[in-house]
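Student: Sequence and computational prediction follow.
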Amino acid sequence: MAKIFIVEDNPDIIHSTTQELNKWQHDVITVNNWQNVANEILATNPDLVLFDITLPTFDGFYWIQEVRKHSQVPIIVISAAEIDTNVMHAVAAGANDYIMKPFAMTVLLAKIQALLRRNKQTTDAEEIMWDHNSFNPLTNILTNGNGTAQLTPTEGAMLQVLLSHRNKTVSKEQLLQWLWQGGKYLNENTLNVNISRSRTKGNAFTQNVVSAIDWWKTMNKHYFKLFWRSILLPTIGYLFLLSLIGLLVILYNLPTVFWGDVIRFSLPFFIVWLIGSGAIKYYRLRHLNVSQLDKFTPTNMTEGKPVELLQDEQAKNIDTIRQLQATQHEQLDHLELFTHEIKNYLTSLNAAAENSPIVASTEVKKNIHQANYYLNLLLNDERLAINNHDYDFQWIDIANLINNILQQNSAVFIHKQLIPELTGLDGIKVLTDRKWLHFCIEQLLSNAIKYSVPNSTINISWEMNSLRIVDHGCGISMNDLPRIFDNGFTGKNGHRTTAATGMGLYLVKKVTEHLNFKVSISSVQSKGTTAILSFLPDNIRSSN
């Protein structure tokens, strides 16, 4: 893989580091002459150098400066010395990165991998090739002979790490370490989302390739069908002409050898003409692509049908691209919205900490709860966008689920002095996905809390195969009610409170469209709102 030069005088560190690097197929070179370190490095032309600071002769800073006079090879400094001063000295001398002893080997490997990757991108930016695929790490474009897929920077970095360790098992922890050292700061949940999204793109990419192959099969099928139709008329005309000549030979008692000569000399020319015209038509069609489609004019029926098929396929691809672009813009808008809201609560918390050395626990809990609320919205929005249908249907105890949600939101109920009243929930079980049902109930309950009057109640009951959440707050105006499930719609109530984003009910509606229950909302202004989750009778069990 890479040639790595280790400048270290501790044999135990050299041994352990060499063993780990060899596992990843890196070649390791060590110092032979401590009086000639710089020349040894330059002579071996390594891909990366690991430098200790405390060395038998001159220190690491001196040797780094000597190397930098002649080479820009990536350098990582490894030292147990005090970090603050030595980081400055190492960077000033020309080091690219720094790691403290003792260090985790996964962290060192991640730094090495990130530095090698960055250096490769800036030096040659070569595409990574495997099988019939190629990946450009600068543009993040994954290419196959039949199509391309545009990856995000994070997905591109993930793919590059995995490709650089082909035929090896890479754990999530290792992948996260490498991504962090490469400047992609993810947590495990975000990594899982990116992995799922990459798989989705990979599947779509494969489907596009298969679709392209199927299209060419279809086009070839139509080509040969139309080709035989196009040669049928000339062939019939040729045979008719031969029959006419034969009839004249008989009527005028001409030598039959004359008719034979006509066939013998004309048939080869006719066959060559058929083959030549067919080859020209086939060549024109095989070399037709989307960029030439508008300029291409079919000259006959043989070319007309495949061109029509290609135009239909082009129109479908344009529609698909537009839909993907619209979805991407929508997701970016959601990301910006949720990020803004999370930052607001974190900023509020930070401001409280700066104004006072002691921040009330209620203030901390309130801001963390709201930030966590919008973070969950963001993650669930991403999961819905992936559309991987990772549903786990099971029988869920409604009373148990509601109590768990109430306990998780107890601080908000207490802060606003709201009391939940539960009716008819015991013994009710529904068949659906627990994670998404939890999300929907939590969103509906959050709205009920948000718009309830302090010192009031929120009624949660089971009636007529439906879970009902009723608040006694300000209600929703008749003009706003038809639009409450629209993306980003906040309405008059939302304008009165900055806590509204218009995304909660939109996502609940989106979830129910994929699952086996429905959501509906009714409201009377100034009296309250009722949110209803309705289930099919076959998906309900009752022990009452």
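Tutor: Received the coordinates, thanks.
Student: For the rest of this, base every contact and every neighbour count on C-alpha atoms.
Tutor: Will do.
Student: Show me what counts as buried in stretch 526-544.
Tutor: Of the residues in stretch 526-544, Gly528, Thr529, Thr530, Ala531, Ile532, Leu533, Ser534, Phe535, Ile540, Arg541 count as buried by neighbour count, 16 or more other CA atoms under 10 Å.
Student: Any chance of TSV for these, columns secondary structure and distance to Asn355?
Tutor: Shown next, in TSV, are the buried residues of stretch 526-544 (DSSP: H, G, I helix; E, B strand; the rest coil; distance: CA to CA, whole Å):
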residue	secondary structure	distance to Asn355
Gly528	strand	38
Thr529	strand	39
Thr530	strand	41
Ala531	strand	41
Ile532	strand	44
Leu533	strand	44
Ser534	strand	48
Phe535	strand	50
Ile540	strand	53
Arg541	strand	54
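Student: In terms of distance to Lys217, which of these ranks first?
Tutor: Phe535 (46.0 Å; CA to CA).
Student: these two touch, right, that closest one and Val519?
Tutor: No: taking contacts as CA atoms under 8 Å, Phe535 lies outside contact range of Val519: 9.3 Å.
Student: Quick check: buried residues in stretch 386-397?
Tutor: Ile386, Ile396, Asp397.
Student: Output these as JSON lines; include the columns distance to Leu349 and secondary structure.
Tutor: Listed next are the buried residues of stretch 386-397 as JSON lines, based on distance: CA to CA, whole Å; DSSP: H, G, I helix; E, B strand; the rest coil:
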{"residue": "Ile386", "distance to Leu349": "32", "secondary structure": "helix"}
{"residue": "Ile396", "distance to Leu349": "37", "secondary structure": "strand"}
{"residue": "Asp397", "distance to Leu349": "37", "secondary structure": "strand"}
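Student: take the one below as the second:
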Amino acid sequence: MKQNKRYILYLLREYSWQLLLYFFVIGLIAVTFYLHNLSWEIYQDAILFTFPIILCLFIVKVTVDWYKHTRLQRLIQKSWQIESLDELPKGRLLEADYYALLEKLSKEMSQISYQMTHQQKELMNYYAMWSHQIKTPLVALDLMIQLEDSPRKKELKNEIFKMEQYLDMMLQYLRIQSMENDFVFKEVSLDQVVKPIIKKFAPFFIAKDLGIDLRIEGIQLVTDEKWLSFILEQIIFNGIKYTKNGQITIKSEEPQTFVICDTGQGILPEDIPRVFEKGYTGLNGRGNQKATGLGLYMSKEIANRLGLEMSITSEVGEGTQVKFGWEQASQPENNGGLE
């Protein structure tokens, strides 16, 4: 209905001048007949002959334009491909010119898209190579620290660990645009995903004297284990960074949900609606100059693609709660890819 109204308005604008021109011409003819004192019957016959012809031409024109309009609307709703140009309605000289212009632009866009894809692949390959190369001196530093008998040995090891975490985050950030090709969906136990993460971050729990409370036995969900582990690492590590004392709690509150709670400094109410924005660090992040604003953004993006509903609640001075929910029936159907 809305589309039909738009088309009627288009007809009124497009053909109003032609109708006005027709009435202007027959008006001039009427004046000519009047000045020459000609018979009005001849004038009436002229109108009776010309008006049906004009009306038929008008109907044909409207029908042709409506056909072209509907074809273009179907093309607009479809995903654009260069082959779609063959479906464009062609007829008049200007339409052929527009077709040639679109064909030229589409070829240029395809070439630009190919170049961007090629550049992105080269960039990913470069960063992948760089990250593997930079890990070599990090491993060497780690070995050197292990041989040193220094009171800051644990602190140095933790800093090296953080550097490795940031390197991994960078690689995952580059992969996030095409991560669907890497999905392997299967039923996993949340307990089996969380415990290796806790073990991985154990030095930080010990260094800050933080407790850990796990109440997630028996929770099963269909997801990609590797990417879920990445999300939980970001959330748990954030909890450790912004918690000076207390504990991290991971528990199930309702069926097909679990929540990660910390007793940290919390998030300001005005920051909560924006914590998932790319690059947004909030007051806590601005206080921590190392914050990138990518961890929560990436976690939310990945959670959405895994079919997980992720939300945050917080109270300043009390802590933060990150809640995950899912529906087994709504899990993504893509179960291909390689780990």
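Tutor: Nice, thanks for sending it over. Everything numeric in this text was worked out from a predicted model, so none of it was measured.
Student: Let me see the TM-score of these two.
Tutor: In this superposition the chains share a TM-score of 0.60, using TM-score structural alignment, normalised by the length of the second structure; 236 aligned residues with a CA RMSD of 3.6 Å.
Student: sorry, back to before: now for the buried residues of stretch 526-544 of the first structure: which two are most distant?
Tutor: Gly528 and Arg541 (29.8 Å).
Student: counterpart of Ala371 of the first structure in the second structure?
Tutor: Under the alignment (TM-score structural alignment), Ala371 of the first structure maps onto Met163 of the second structure.
Student: And that match, which helix or strand is it part of?
Tutor: Element membership for Met163 of the second structure (DSSP states H and E) is helix 153-175.
Student: go on, Trp227 of the second structure?
Tutor: Per DSSP H and E: Trp227 of the second structure is located in helix 225-241.
Student: quick one: that helix aligns where in the first structure?
Tutor: So helix 225-241 of the second structure sits over residues 434-450 in the first structure, by TM-score structural alignment.
Student: Okay, buried residues for the matching stretch please.
Tutor: Under 16+ other CA under 10 Å, the buried positions of stretch 434-450 of the first structure are 434, 436-437, 439-450.
Student: where does the spatially most central residue of the first structure sit relative to Asn136 of the first structure, distance-wise?
Tutor: Taking CA atoms, centre = their mean, the centroid of the first structure lies closest to Arg197, which sits 3.0 Å from it. Using CA to CA, to the nearest Å, Arg197 of the first structure is found at 19 Å from Asn136 of the first structure.
Student: In contact with Gly282 of the second structure: list those residues for me.
Tutor: Going by CA atoms under 8 Å, 6 or more residues apart in numbering, Gly282 of the second structure touches Asp271, Val275.
Student: Residue in the first structure paired with it?
Tutor: So Gly282 of the second structure corresponds to Gly491, using TM-score structural alignment.
Student: What of Ser178 of the second structure?
Tutor: Per TM-score structural alignment, Ser178 of the second structure is aligned with Ile386.
Student: so what's its match closest to, chain neighbours aside?
Tutor: Ranked by CA to CA, 6 or more residues apart in numbering and with sequence neighbours excluded, the top spatial neighbour of Ile386 of the first structure is Arg197, at 5.9 Å.
Student: Secondary structure class of the one you found, three-state.
Tutor: Under DSSP: H, G, I helix; E, B strand; the rest coil, Arg197 of the first structure falls in the helix class.
Student: if we can go back for a sec, ok, the match of Ser178 of the second structure - contacts?
Tutor: Neighbour list for Ile386 of the first structure: Ser196, Arg197, Thr200 [criterion: CA under 8 Å, 6+ apart].
Student: redo that, cut-off 10 Å
Tutor: Val193, Asn194, Ser196, Arg197, Ser198, Arg199, Thr200, Lys201, Asn380 (CA atoms under 10 Å, 6 or more residues apart in numbering).
Student: For the fourth one, give its distance to Ala157 of the first structure.
Tutor: Just to be clear, that refers to Arg197 of the first structure. From Arg197 of the first structure to Ala157 of the first structure the distance is 14 Å (CA to CA).
Student: Then the last one?
Tutor: When CA to CA is the yardstick, Asn380 of the first structure and Ala157 of the first structure sit 23 Å from each other.
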